[in-house]
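**Q** okay, structure incoming, though there's no sequence with it:
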């Protein structure tokens, strides 16, 4: 007798739907952060939340595959996102040193 529960199609779909609901919530939080907040750091983190939602969807769909290509691609995506955050924060620090402000609306008015 096997103690491990059998994975049925309905269980897999239920788990996939749960992952997709969480990913949709993360995308909604990220879009809210982009639309409402004008702080450059918060906007950068909102973009990262959206990218992580995409990684979650990628891994959720790749769970049913026999190989680990989806997880590998998500790992590379996370590494690229880490580099993106480092560059983005560096640019924000330089902008703060120049303008003493990290509000995106103020950046637009300081052109010239």
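**A** Nice, thanks for sending it over. If you're wondering where the values come from, they're calculated on a predicted model, not measured in any experiment.

**Q** hey, let's count contacts and neighbours off CA atoms from now on
**A** Noted.

**Q** just say helix, strand or coil for residue 66.
**A** Following DSSP: H, G, I helix; E, B strand; the rest coil, we place residue 66 in the coil state.

**Q** what's the closest non-adjacent residue to residue 89?
**A** Spatial nearest neighbour of residue 89, excluding adjacent residues (CA to CA, 6 or more residues apart in numbering): residue 41 at 7.3 Å.

**Q** that neighbour: which element?
**A** Following DSSP states H and E, one finds residue 41 within helix 40-62.

**Q** does anything pack onto that helix? Which helices or strands?
**A** With contacts taken as 3 or more CA pairs under 8 Å, 6 or more residues apart in numbering; DSSP states H and E, helix 40-62 sits against helix 9-36, helix 69-99.

**Q** now do the same contact list for the residue nearest to residue 89.
**A** By CA atoms under 8 Å, 6 or more residues apart in numbering, the residues touching residue 41 are 89, 92, 102.

**Q** one more structure, for comparison:
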């Protein structure tokens, strides 16, 4: 398959993730949008790595992105649980003050 097919799929996935991250009202939906955007970046990195088979740097960068995404989800879910425990909601619009 040519490189531009991968890039089109990754661009569509990134735009979908961006739209989800902007329009969702819950923290979980925002996290899902961010994860979709990170997966689009991974598709781009692996596609460019496959385009130049002598260098594996794209695949290594994709591995680092996966590790960072896993750490980001872990921290974000801990924050979400903490916010829910304090405010009894996961709606970011309702959590507008630092003290309660």
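**A** It's in. Not measured: the values here are computed from a predicted model.

**Q** ok, back up a step: translate the residue nearest to residue 89 of structure 1 into the numbering of structure 2.
**A** By TM-score structural alignment, residue 41 of structure 1 lines up with residue 28 in structure 2.

**Q** just checking, residue 74 of structure 1 touches residue 58?
**A** Yes. Residue 74 of structure 1 is within contact range of residue 58, at 6.8 Å (criterion: CA atoms under 8 Å).

**Q** who's more crowded, the two?
**A** residue 74 (20 against 17; other CA atoms under 10 Å).

**Q** what's the match for that one in structure 2?
**A** If you follow residue 74 of structure 1 across to structure 2 using TM-score structural alignment, you land on residue 62.

**Q** residue 38 is in contact with its match, correct?
**A** No. Residue 62 of structure 2 lies out of contact with residue 38 (CA under 8 Å); the separation is 9.2 Å.

**Q** list buried residues within the contacts of residue 41 of structure 1.
**A** Buried members of the contacts of residue 41 of structure 1, counted by 16 or more other CA atoms under 10 Å: 89, 92, 102.

**Q** tell me the one among these nearest to residue 20 of structure 1.
**A** residue 89 (29.4 Å; CA to CA).

**Q** now do the same for the closest one: its match in structure 2.
**A** That one, residue 89 of structure 1, aligns with residue 77 by TM-score structural alignment.

**Q** how close does that match get to residue 49 of structure 2?
**A** Going from residue 77 of structure 2 to residue 49 of structure 2 by CA to CA, to the nearest Å gives 32 Å.

**Q** and residue 31 of structure 2, by the same measure?
**A** In terms of CA to CA, residue 31 of structure 2 sits 27 Å off from residue 49 of structure 2.

**Q** again, but for residue 3 of structure 2
**A** 10 Å.

**Q** what is the burial count for residue 88 of structure 2?
**A** Neighbours around residue 88 of structure 2, by other CA under 10 Å: 12.
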